[in-house]
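Engineer: only geometry, no sequence info:
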């Protein structure tokens, strides 16, 4: 009498694949909506100062140079605390880290409502950057604990695209909040903007504690079979990838890491210009009604969201990231160059169209770029490497608003600043095409 077949052997491969797909679908629906909503709120609170500027500047008698310095100093805090945040995540877990980050920046956002001096403005913007530091690379790292690369790409695209959605939805929302609350309880609309948009972050930080789980092995909401599905696929991926750089200190000597930092720096220079000065550029050419301006900016940022999704889909279909990142960055730079021209010509339709093109390209480059570091790093190197790439490159968010604010104050025009930043973003395309080798596809 022959032995009875094993349970695994008795289950058709298609059925096993279906079970695994169901397991990872459950993981995605548990984790991704939570972290995506948190990232959405992070961007709402990070960039609402761009709309607050429209009336806050005159109320407080501040110059464009003061605003540019305050908008940019966020990224100094971001730079200094991003690596420590990811180190802390490895030590205490993602749940505590994400809760700390989200509640912290929410409280700071609310406190912005009572800022009166440039010094207070600089301090709170610095602290907001310090609290938010580590969120994006932390979530990217967190997803590697749960999803192999072939299941992680779409989840990452959804997560990263929340920044564009927040700009698309947050622009008209900010305009209406400021308009409807102006004068309520003796406070300005821009003050209410910070309060109304900061409180949901505090609430979401508390909810993250109950929703997120640090590791699959600790997930009480997964069965033992489901945990085995996750462990098996992650182990298979580790074997397939083969030897990569595991030591972070050793990876610092890898020129490709510094190349990735330079590329992302150039992309972020363009992105920071769009989010911190987009409303001011549109108002510059005649859109003075704040609600109309909000809808115009929502449409511009909607193009950025579409650029993220379309470029992600094209990249996945072609199984290629290098050229898709380079082409998107080039499109973003071309849009900024066109915006510089149309601002000088006082052409409203041209400025809006140019910013829409730049938004689609610049934002479309970001999620595809984040597929590149995993080609070179693993282990502790990727945990800290992601934070280093993000934190150093985001210093562009400090320099580009400073540059625009300074040149606007000294020349009376945004044209020179936009042109300079467009050329910086175009450099990202050059660096990718010249120095990042085309990957060899497996046969």
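Structural biologist: Received the coordinates, thanks. As the structure is a prediction and not an experimental result, all values here were calculated from the model.
Engineer: rest of the way, CA atoms for contacts and neighbours
Structural biologist: Noted.
Engineer: residue 29: neighbour count?
Structural biologist: 11 (other CA atoms under 10 Å).
Engineer: could you say which helix or strand holds it?
Structural biologist: Element membership for residue 29, per DSSP states H and E: helix 13-60.
Engineer: name the next helix or strand downstream of that helix, please.
Structural biologist: The helix or strand immediately downstream of helix 13-60 is helix 64-92, counting by DSSP H and E.
Engineer: check which helices and strands that following helix sits against.
Structural biologist: Other helices and strands packing on helix 64-92, by 3 or more CA pairs under 8 Å, 6 or more residues apart in numbering; DSSP states H and E, are helix 13-60, helix 94-111, helix 118-132, helix 135-144, helix 379-393, helix 396-411.
Engineer: try 6 Å
Structural biologist: helix 118-132, helix 379-393, helix 396-411 (3 or more CA pairs under 6 Å, 6 or more residues apart in numbering; DSSP states H and E).
Engineer: can you mark which positions in that helix are buried?
Structural biologist: 64-90 (16 or more other CA atoms under 10 Å).
Engineer: show me how far the helix or strand hosting residue 421 is from its chain's centre.
Structural biologist: Residue 421 belongs to helix 415-435 when elements are defined using DSSP H and E. Its chain's C-alpha centre and that of helix 415-435 lie 20 Å apart, by CA atoms, centre = their mean, to the nearest Å.
Engineer: second one coming, line it up with the first:
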């Protein structure tokens, strides 16, 4: 009961201080900024899925070339993610996140000048190197400000950037490709890559001016409010099972989490890279219409994220809040495959898939952050995200290859369904006392 009471009220100098008000203040300051950073990051990562609608024909690229190029991003991501997160832990989030954003914006915009498969591969690989560290860096950064009991809702608010990027990115990408085609002699997909890189530069500047590295640097908090946060985080870190940097690499729990996340990430990038193509396969060919339709699953996902995260925090239960959506998502991939030519049924199935994918991944990140603390969290979170995201390379490559060989997306969708189901079942192997806090 003491811990529950501490979530709401704190006794400082003989007076009760409303803890909910303090955390609401922190959330208002940090989450909108981090959320916008992730929106523009995810947009730059997956807008290649919209560029594909014109790019392949213009450059005479095959589905296999596209799949390999879309996926090789994650090899660069894998190689630099752990070093990037360790650097962030040492030098601070403000400078490092700004560096990440400016670098990836330049490379993403440079992809508009691709003319050969090799150029495409090199720039996508470089984009992965540049972006490595943003997502795991923010997950780590949130552990500096919020205890485990509050982290599901906060992580979900941040992760809402994925569906919001889809809501914004679909219509905007379709409009850019349709309206800007031929301007200055550039194709619509080239304008898409250039224009959607610009917000990242703007957000990098905002980060430099408004993001604080630690609670101690937050001048917008009172001394009493800083004391509450420091005390809560200290208590939370004492409950973490691993703190040493080496534990982030050697702890068996970390590697088990890598396996779970690998299977979930397959589903995430199946949606991110191929949703426009799956909608096009229903018979819709206009880029603007595809863009608007692609936003619908992400709108549903925002609602699902909010509802599930509230339930997860209220019940202090993580495992079933991951497994049930994973199995439902797997079933919905099979429905989407069976009714791929029926726009209504396919859109309903793809909407459920998108909801389930973003829910499972946002809830997943409540597990490793409950187990790891300090330097172990910096390394372990990066290891899990980097190894798990190797599926972002293998998944798109396999789907592209299978689509080209079979002239159907069905085999790829079966793989996506199996991955979600396996990941969901593996979660049940995690002991509840490790993560349900």
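Structural biologist: On my side now, so go ahead. Given the structure is predicted, the values throughout are model-derived calculations rather than measurements.
Engineer: what do we get in structure 2 for residue 397 of structure 1?
Structural biologist: When structure 2 is aligned by TM-score structural alignment, residue 397 of structure 1 is paired with residue 392.
Engineer: same check on residue 314 of structure 1?
Structural biologist: Here residue 314 of structure 1 is matched to residue 311 in structure 2, going by TM-score structural alignment.
Engineer: run a quick neighbour tally on its match.
Structural biologist: 15.
Engineer: quick check: it is in a helix.
Structural biologist: Yes: under DSSP: H, G, I helix; E, B strand; the rest coil, residue 311 of structure 2 sits within a helix.
Engineer: tell me the spacing between it and residue 322 of structure 2.
Structural biologist: 12 Å (CA to CA, to the nearest Å).
Engineer: one more: residue 404 of structure 2?
Structural biologist: 33 Å.
Engineer: compare neighbour counts for these two and give me the winner.
Structural biologist: Between residue 404 of structure 2 and residue 322, counting by other CA under 10 Å, residue 322 is the more crowded of the two (25 against 14).
Engineer: that one -> structure 1?
Structural biologist: Match for residue 322 of structure 2 (TM-score structural alignment): residue 325.
Engineer: which helix or strand contains its match?
Structural biologist: Using DSSP H and E, residue 325 of structure 1 falls within helix 322-344.
Engineer: and the angle for that helix with helix 415-435?
Structural biologist: Helix 322-344 of structure 1 and helix 415-435 are oriented at 170 degrees to each other (axes from the mean of the first three to the mean of the last three CA atoms, to 10 degrees).
Engineer: the match of residue 397 of structure 1: how many residues sit nearby?
Structural biologist: 28.
Engineer: mean deviation of stretch 417-424 of structure 2 from structure 1?
Structural biologist: By mean CA distance after the TM-score superposition for structure 1, the fitted stretch 417-424 of structure 2 averages 1.2 Å away from its aligned residues in structure 1.
Engineer: which other residues reach that stretch?
Structural biologist: 260, 263, 264, 323, 326, 327, 330, 333 (CA atoms under 6 Å, 6 or more residues apart in numbering).
Engineer: try it again with 8 Å
Structural biologist: The contact list for stretch 417-424 of structure 2 (CA atoms under 8 Å, 6 or more residues apart in numbering) reads 259-264, 266-267, 322-327, 329-334.
Engineer: show me how to select, in ChimeraX, the buried members of those.
Structural biologist: ChimeraX command restricting those to the buried ones, with burial defined by 16+ other CA under 10 Å:
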select :259,260,261,262,263,264,266,267,322,323,325,326,327,329,330,331,332,333,334
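Engineer: before we move on, back to that, quick one: contacts for the match of residue 322 of structure 2?
Structural biologist: Taking CA under 8 Å, 6+ apart, one finds 364, 365, 366, 368, 369, 429 in contact with residue 325 of structure 1.
Engineer: for those residues, which one is nearest residue 210 of structure 1?
Structural biologist: Closest approach between these and residue 210 of structure 1, by CA to CA: residue 366, at 29.8 Å.
Engineer: show me what the closest one aligns to in structure 2.
Structural biologist: Residue 366 of structure 1 maps onto residue 361 in structure 2, by TM-score structural alignment.
Engineer: which residue sits closest to that match, ignoring its sequence neighbours?
Structural biologist: Take residue 361 of structure 2 and drop its neighbours on the chain: the residue closest to it by CA to CA, 6 or more residues apart in numbering is residue 264, 6.7 Å away.
Engineer: same deal with residue 107 of structure 2?
Structural biologist: residue 127 (5.9 Å).
Engineer: now that neighbour: how far from residue 314 of structure 2?
Structural biologist: Separation of residue 127 of structure 2 from residue 314 of structure 2 (CA to CA) stands at 38 Å.
Engineer: with residue 408 of structure 2 instead?
Structural biologist: Residue 408 of structure 2 is 43 Å from residue 314 of structure 2, where distance means CA to CA.
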